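Engineer: next input, structure requested:
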Amino acid sequence: MASAYLAASGSAYFLPHTLVLLGGSGALAFVAQRAFAVRGRGVRVTGVCVRHTFAKDGVAVIVRYEAASGEKFTCLSRPQAVACARIGEPVDVVYDPRRPKNAEVPPIGYGMPFMFSALALLLGVPGLGMLYWIVGG
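Structural biologist: Take a look at the predicted model:
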C-alpha cells in the first residue's frame, strides 16, 4: 500500500535525491568528527621529514612519526609556499591516540572541521525534510 501511495504521489521520484543528501551529510559529518578528534584528544609527537611533494598550492612535507604503541605512520602536511622542514629535520605531528593514522602537522585550526559540520547540516536538514515528506508525515 505504501509503495502505491509513493508512486501515485510522485514523491518516489525524490527518494534518490534524498538518499544522496543524507549520504553526503553523513560523509561530511564523519570527516568533521575525525578532524575534531585530532584537535580534542590529539597527542603531540616529534616526527621526521622524509620527503617533499609538490602541489599546485606549494610544497607539502611527508612526515614519518611513531605512535605510543610503537607503530610508525606517515602524515602529509598542508601545502605551503616554502617547505616547513628539510628532509631529515624534526617536525611536530598531532595524532589521535585511538586512530594513530589520523594525524595532522601543526598549525591546526578549527576552520575545516566547522566548515564540514556546517556543510553536513546544510545537506542533512533538507534531506531529513524530504524524507519526512516522502514517508508522508
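
Engineer: every contact and neighbour count from this point should use C-alpha atoms.
Structural biologist: Fine.

Engineer: any chance you could map the helices in the chain?
Structural biologist: Applying DSSP state H to the chain gives helices spanning 2-9, 15-41, 111-135.

Engineer: distance between the longest one and the chain's centre?
Structural biologist: For helix 15-41, the distance between its averaged C-alpha position and the chain's averaged C-alpha position is 8 Å (Cα atoms, centre = their mean, to the nearest Å).

Engineer: could you also give me the structure for this second sequence? I'd like to compare it with the first:
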Amino acid sequence: MTVAIILVATLMLFIPVWILIALELIPRRRRARLKRVGIRASGRCVSISWIDNAAVAAIEYATPDGRKFTHHTNPSYVSPFTKGGAAVIVYDPRNPRNARVADWLDGEPGSRFATWVLVALEGIFLIPQAWWIYILLSGGFDL
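Structural biologist: Model prediction:
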C-alpha cells in the first residue's frame, strides 16, 4: 500500500513538471533552432480570424523554390498584423512548415506570462504535495 501511495504522490509531483516542459521548453528549443538555421522570407497577412476575442493571423510565405506555405500565429488579444500587411517569417529549411514570425523568435506575446503562471501553480501545488509525501514516509498516517 505504501509503495502505491508513494508512486501516486511522485506522479502528482512530476505531472506539472512535464506539462511545463511540453508547453515551454519544447517550443523554446524549436525557436532556438530557427534562430540558428532559419531562413527569412517575406510574407503577407492573408487573413485574420477572431477566436474567443483573440486574433489569429494567417501569413503566407514562399520558399526560394516557389513552394507556398501559410503560418498561423498563436491567438493574441491584439493583432500586430493587418490583412494585406507585410510580415517577416523565419522557417526551418528542413521543414518549411515549421515557421515563426521573425519578431517573435524570443517568444510570442503572452508566452512568458503563461509560463510564469504555470511555475506559480507548480509552486502552489508542490509544497502541499511534498508535505503529504513527507508525512506518508515518516509514518504519520496509518492507512
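
Engineer: related to what we said a few turns ago, could you dump the helices of structure 1 into CSV with distance to Pro90 of structure 1 added?
Structural biologist: As requested, the helices of structure 1 are exported to CSV (distance: least, Cα to Cα, whole Å):
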stretch, distance to Pro90 of structure 1
helix 2-9, 61
helix 15-41, 20
helix 111-135, 25
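
Engineer: okay if I get the ones you listed as TSV plus distance to Arg51 of structure 1 and mean neighbour count?
Structural biologist: Listed next are the helices of structure 1 as TSV, based on distance: least, Cα to Cα, whole Å; neighbours: other Cα atoms under 10 Å:
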stretch	distance to Arg51 of structure 1	mean neighbour count
helix 2-9	56	11
helix 15-41	23	17
helix 111-135	25	16
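
Engineer: between those helices, which one is nearest to Ser69 of structure 1?
Structural biologist: Closest approach to Ser69 of structure 1 among the helices of structure 1 (Cα to Cα): helix 15-41, 16.1 Å.

Engineer: got the angle for the closest one vs helix 2-9?
Structural biologist: Between helix 15-41 of structure 1 and helix 2-9, the angle comes out at 110 degrees (axes from the mean of the first three to the mean of the last three Cα atoms, to 10 degrees).

Engineer: quick one: closest of the helices of structure 1 to Ala60 of structure 1.
Structural biologist: Across the helices of structure 1, Ala60 of structure 1 has its closest neighbour in helix 111-135 (17.8 Å, Cα to Cα).

Engineer: quick one: contacts of that closest one?
Structural biologist: Outside helix 111-135 of structure 1, the residues that touch it by Cα atoms under 8 Å, 6 or more residues apart in numbering are 6, 11-12, 14-15, 18-19, 21-22, 24-29, 31-33, 35-36.

Engineer: find the nearest non-adjacent residue to the residue nearest to the spatial centre of structure 1, please.
Structural biologist: Centrality entry for structure 1: nearest residue to the mean C-alpha point is Val31, 2.6 Å, by Cα atoms, centre = their mean. Distance criterion Cα to Cα, 6 or more residues apart in numbering; nearest residue to Val31 of structure 1, sequence neighbours excluded, is Phe116 at 7.1 Å.

Engineer: contact partners of stretch 54-62 of structure 1?
Structural biologist: Everything outside stretch 54-62 of structure 1 that qualifies as a contact, by Cα under 8 Å, 6+ apart, is 49-53, 74-85.

Engineer: one step back: figure out which of the helices of structure 1 is closest to Asp92 of structure 1.
Structural biologist: Closest of the helices of structure 1 to Asp92 of structure 1 is helix 15-41, at 13.6 Å (criterion: Cα to Cα).

Engineer: hang on, the earlier thing: how close does the residue nearest to the centre of structure 1 get to Thr74 of structure 1?
Structural biologist: 19 Å (Cα to Cα, to the nearest Å).

Engineer: again with Ala32 of structure 1
Structural biologist: To Thr74 of structure 1, Ala32 of structure 1 is 21 Å away according to Cα to Cα.
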